[in-house]
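Trainee: The following comprises the amino acid sequence and a computationally predicted model.
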Amino acid sequence: MTELAKLALSDGTVFTGRRFGAEGEHFGEVVFNTSMTGYQEILTDPSYNGQIVTMTYPMIGNYGVNRDDVERDRLALKGFVVKELCREPSSYRMTMTLDDYLRENGVIGIEGVDTRALVRRIRSDGAMTGVLSTIDLDDQSLIQKAQQSPHLVGQDLVKEVMPGANTEWNDGLHEISQSEFTPQASTETCDKSYHVVAVDYGMKWNIPRHLKEMGCRVTIVPGNATAEEILALEPDGVFLSNGPGDPRPLLYAVEAIRGLLGKKPVFGICLGQQLLGMALGGEIYKLKFGHRGANQPVLNKETGRVEITSQNHGFALDINTMPEGTEITHINLNDQTIEGIRHRDLKAFGVQYHPEASAGPHDSAYLFGEFRKMMAN
């Protein structure tokens, strides 16, 4: 007998479907991702900590799960919502089904949901708190739980996913990725082995893979590392990673970045760019429903070219608060929000999207080369 599952939103809407993956009950901010593929990378992205992720593509799980396409060693998201789960996947790389993978990692999945209706509601009313349950199937009880659940805004979700100690990274890009990777970023290695300290706020593993592929030595440090601790490692450059949630509570990270600016080249991605922007004096606001998917168009203002990018964020820098000396280098073509910044005098830049892709297009891989050039000059 097929088990039921329910997703209740804080606005009183309830969606009923069929359970897959783990049993239980979890709350989180309900968001959506527009990618057609790459569900394994999405599931293992720590930036989804505290969220219930809805996939807009109608069938998910058709190529199963494998050992290589992971961005972290555990799943941080709180639930997974799909229209239809493929129960007979096929791929020569597959090691298990998506159903088994979620069950093994304790994540609840729900299928049979009208995901178009759910996404339209989020687009109309904004991302909201929800409860996904296989044990409580009473609508009113679930609605009350959703309304009483803590909101993602104001929480420090980074401390739940960042590492506990410094580590050296030794893994390069996987062979299957290299064959598709942008040549200018993968074949032009460093003239010398630059040392990059990567500050891990919930970093996707494909980022240090790219840095390693350029010939750089990569040391990963926890997101709460101080400027003094980072500088003591004698880096040639500092990388600020992606991560989950609201950047505004992360004052310890902002303070550390301020202590690095002007002393070492700095490159930030996603949450890392937001924290860099805050360190420069900019302000943050929450987007209505965020940008999540592998098909987001971004204008590079310096070249005039449009890049199709992979994104996952619910907050953005306020373009009206960026201080003098900061240039806006990239703009989102859907809503004109900031997608890239650079300081004119300090060796510091960042982008809101994910040039490491995984999954997604490789239009923006050149940015790792830009970081290398900044360390060389």
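Mentor: Received, thanks. Numbering: from 1, shown residues only.

Trainee: from here on, contacts and neighbour counts on C-alpha atoms
Mentor: Fine.

Trainee: All the strands of the stretch 51-200 of the chain, residue numbers only.
Mentor: Ranges of strands in the stretch 51-200 of the chain, per DSSP state E, counting those that start in this stretch, are 51-55, 59-60, 79-81, 84-85, 108-111, 128-133, 167-169, 195-200.

Trainee: From the contact counts, what lies against the fourth one?
Mentor: Translated: strand 84-85. Applying 3 or more Cα pairs under 8 Å, 6 or more residues apart in numbering; DSSP states H and E, one finds that strand 84-85 contacts strand 59-60.

Trainee: try it against this one:
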Amino acid sequence: MSLNPRKKAILALSDGTVVHGRAIGHDGITGGELCFNTSMTGYQEIFTDPSYFGQLMMMTYPHIGNYGTQPRDDEARKVMVAGVICRAFSDEYSNPMADRSLQEYLEDNEITGISGVDTRMLVRHIREQGVMNAVISSTELDEKKLVEMAKNWDDMEGLELATKVTRSEAQTVNGKDEFRVAAFDYGIKQNIINNLNKRGCTLRIFPAKTSADEIKEWEADGYFFSNGPGDPTATAEYALEAVNYAKSTGKPMFGICLGHQLMALSEGLKTTKMFVGHRGANQPVKNLATGLVEISTQNHGFAVDEDSLDEKIADVTHINLNDGTIEGLKFKNFPGFSVQYHPEASPGPHDSAYLFDQFIDMMKEQK
């Protein structure tokens, strides 16, 4: 059931900026780090991406909800964003494959949102001032209270969130069983699992906090470290046990996003919080080995610190052409590589899907 379109809602930023709009989704109050995504499609995949856990997602494409939702587009078991912000929200949808509207989907997942706001203005504001916390409310409409609430919201820096989105116990997901891959779930996306399955991998997916002894029993041909939310240095406090064990086996290793950062941290490199993160389906990345440019999907607010790079530890394989940040590493002390962006992107682009083949080729060579 849709909310009254005239119902008021407020978005309050921690720097005192306040905008008014109309309520969408679940009636209530929510908050988190305000970020934006520039993708034109794929809002359901974005909302269910565990890497966005605890964040308010602002879509820069103005028309959201027009093709509804369907279970096949979920990247996780539930919606992961803390709230939704958009310019124009559609209660009706035209996709014959959809099973419900985005309004119903947000209500069912108890996600509060706001529409009818000037997202272009807000994006410019964040680009100039840097990422900050915010609160969305359709119940409490006192601006001063909401701004104060945003100021007191937990900062993403130093926050450990992977344990909030990981599975509770290890799970085997069968492929053709040509390769046995130990995958670590810090917020693993369904399409990563799909990409490895269709390439002949049977996965044993382990929770974020798993001991080396339990990993050892699986006798994997390779190790995969997934994407996930939060500060990588906080996750590293427990996750490096698994990374270091995988390194000791001499088997191929592949990391995406948070997994990329954890592999770098395990080698003594550092990560840093970005002024404004990369989030969208149109980020240009240059492959330094081939010289080709890939259009990539990205979702990260932290990056490997270029100043900490040591040529004895790793070579940079990919860079972001917008700001020159590190997008890929090939490690020298163990057979592993990692990327900051998302080669499994759903709905796309798929320029970087070859990275999964690269991982498979490494396991083939070892077998």
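Mentor: Perfect, thanks for sending it. Note that the structure is a prediction, hence the values are computed from the model and not measured.

Trainee: Just put the strands of the stretch 51-200 of structure 1 in CSV and tack on distance to residue 159 of structure 1 and mean neighbour count.
Mentor: Below are the strands of the stretch 51-200 of structure 1 laid out as CSV (distance: least, Cα to Cα, whole Å; neighbours: other Cα atoms under 10 Å):
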stretch, distance to residue 159 of structure 1, mean neighbour count
strand 51-55, 15, 25
strand 59-60, 30, 19
strand 79-81, 20, 29
strand 84-85, 32, 20
strand 108-111, 23, 27
strand 128-133, 21, 27
strand 167-169, 17, 15
strand 195-200, 10, 26
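
Trainee: Name the SS class of residue 196 of structure 2, please.
Mentor: helix (DSSP: H, G, I helix; E, B strand; the rest coil).

Trainee: Over in structure 1, tell me which residue corresponds to it.
Mentor: Per TM-score structural alignment, the equivalent position to residue 196 of structure 2 in structure 1 is residue 211.

Trainee: What segments of the stretch 1-150 of structure 2 are helices?
Mentor: Secondary structure of the stretch 1-150 of structure 2 (DSSP state H, counting those that start in this stretch): helices at 43-47, 102-108, 119-129, 143-151.

Trainee: what about these, which gets the closest to residue 174 of structure 2?
Mentor: helix 43-47 (22.9 Å; Cα to Cα).

Trainee: and for that closest one, what span of structure 1 is it aligned with?
Mentor: Helix 43-47 of structure 2 corresponds to residues 39-43 in structure 1, going by TM-score structural alignment.

Trainee: distance from the matching stretch to structure 2 after superposition?
Mentor: Stretch 39-43 of structure 1, aligned to structure 2 and superposed, deviates on average by 0.3 Å (mean Cα distance after the TM-score superposition for structure 1).

Trainee: Distance from the chain centre to that stretch, please.
Mentor: On the basis of Cα atoms, centre = their mean, to the nearest Å, the separation between the geometric centre of stretch 39-43 of structure 1 and that of its chain is 10 Å.

Trainee: what do you get for stretch 109-117 of structure 1?
Mentor: Between the centre of stretch 109-117 of structure 1 and the centre of its chain there are 22 Å (Cα atoms, centre = their mean).

Trainee: In which helix or strand does the counterpart of residue 328 of structure 1 in structure 2 reside?
Mentor: Alignment note (TM-score structural alignment): residue 328 of structure 1 maps to residue 316 of structure 2. If you go by DSSP states H and E, residue 316 of structure 2 is part of strand 314-320.

Trainee: Same question for that strand: list its buried residues.
Mentor: Buried residues in strand 314-320 of structure 2, counted by 16 or more other Cα atoms under 10 Å: 314, 316, 317, 318, 319, 320.

Trainee: helix, strand or coil for residue 281 of structure 2?
Mentor: Applying three-state DSSP: residue 281 of structure 2 is strand.

Trainee: I'd say it and residue 294 touch.
Mentor: No - between residue 281 of structure 2 and residue 294 there is no contact under Cα atoms under 8 Å: 11.0 Å.

Trainee: neighbour-wise, which of those two wins?
Mentor: Between residue 281 of structure 2 and residue 294, residue 281 has the larger neighbour count (other Cα atoms under 10 Å), namely 23 against 20.

Trainee: who touches the counterpart of that one in structure 1 in this structure?
Mentor: Taking TM-score structural alignment, residue 281 of structure 2 has residue 294 as its aligned residue in structure 1. Neighbouring residues of residue 294 of structure 1 by Cα atoms under 8 Å, 6 or more residues apart in numbering: 34, 35, 308, 309, 310, 311, 357, 359, 360, 361.
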